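# From the sequence below, what's the structure:
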Amino acid sequence: MTKTFYSKDHEYIHVDGDIGAVGITDFAQGQLGDVVFVELPAIGATPKKGEQAAVVESVKAASEVYSPVAGEVVEVNAELEDNPAIVNEQALGKGWFFKIKIADPTDLDGLLDEDAYQALVASLA
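Alright, predicted model coming up:
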């Protein structure tokens, strides 16, 4: 069963077992505008929780994508290299950036659930 968690930096992680698919939230892509480039991490990279793992660039700005957990990158979404606009179209679906093998499941404890994340977004409006 997949469970989704969110960071206060507007990343999400869809967790299935010990693997998490990481991307930016719908709110984040909306703030960025049209995404024109995505720099993905290398497979085998081992970002720490809160460490920059990827970069997303839009017509407005470039922004770091932080890993919400520590672990090893086991897959990247190569489709984004040719078509970064997928992030705008399906941020929470096909627009994921990388999959990470979670090193410590307790890293998830500090993340937000859907309700808490929606409250955070509402407080920013």
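# use CA for all of it now, contacts and neighbours both
OK.
# host element of the residue nearest the centre of the chain?
Nearest to the geometric centre of the chain sits residue 23, at 2.2 Å (CA atoms, centre = their mean). Assigned by DSSP states H and E, residue 23 belongs to strand 19-24.
# same check, this time on residue 96
Assigned by DSSP H and E, residue 96 falls outside every helix and strand.
# and for comparison, fold this next one:
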Amino acid sequence: MSIKFSPDHEWINAADAAAAVVGITVHAQDALGDVVFVDLPAVGTTFAKGDVAGVVESVKAAADVYAPVSGEIVEVNEALRDDPSLANSDPLASGWFFKVRLSNPTELDGLLDATGYDALLQSL
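Model (predicted):
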């Protein structure tokens, strides 16, 4: 499975059926500027799609990180907590935020593919 995107500028990679990886998009980190702090959810917390699952703060602003799908947090990126700049330097890989066990995998169908997300960005 390829990466999917939410209209709120999160990405999700559900290649691992046990735990999908979630982070913020390149567009989101560009808009925020230098990330200086992340508030990650607690492991074991459950979220519904669209719930606030964390916060990212930069030198410019703070922004909520939304759960792109419903599920339970099974892991958080402690390296990101220690070095929030990973969200800027490598947002689609080492700058991931959390892993979630999907409670409703069909919610992935409602997210955007890369082409759809690019079209969304063009409309902003």
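# OK, contacts around the residue nearest to the centre of the first structure?
Taking CA atoms under 8 Å, 6 or more residues apart in numbering as the criterion, residue 23 of the first structure is in contact with 11-13, 65, 91-92, 95-98.
# Looking at the second structure now, which of those residues still hold up?
Using both residues aligned by TM-score structural alignment, their matches' CA atoms under 8 Å, the second structure keeps these contacts from these: 11-13, 91-92, 95-98.
# And the contacts of residue 23 of the first structure, which is closest to residue 44 of the first structure?
Nearest to residue 44 of the first structure among those is residue 98, at 11.1 Å by CA to CA.
# is it true that the closest one touches residue 21?
Yes - using CA atoms under 8 Å, residue 98 of the first structure is in contact with residue 21, at 5.8 Å.
# Count the residues that sit near residue 7 of the first structure.
Counted with other CA atoms under 10 Å, residues neighbouring residue 7 of the first structure total 21.
# Now do the same contact list for the closest residue in space to it that isn't next to it in sequence.
Nearest non-adjacent residue to residue 7 of the first structure, counting by CA to CA, 6 or more residues apart in numbering: residue 111, 5.4 Å away. By CA under 8 Å, 6+ apart, the contact set of residue 111 of the first structure is 5-8, 68.
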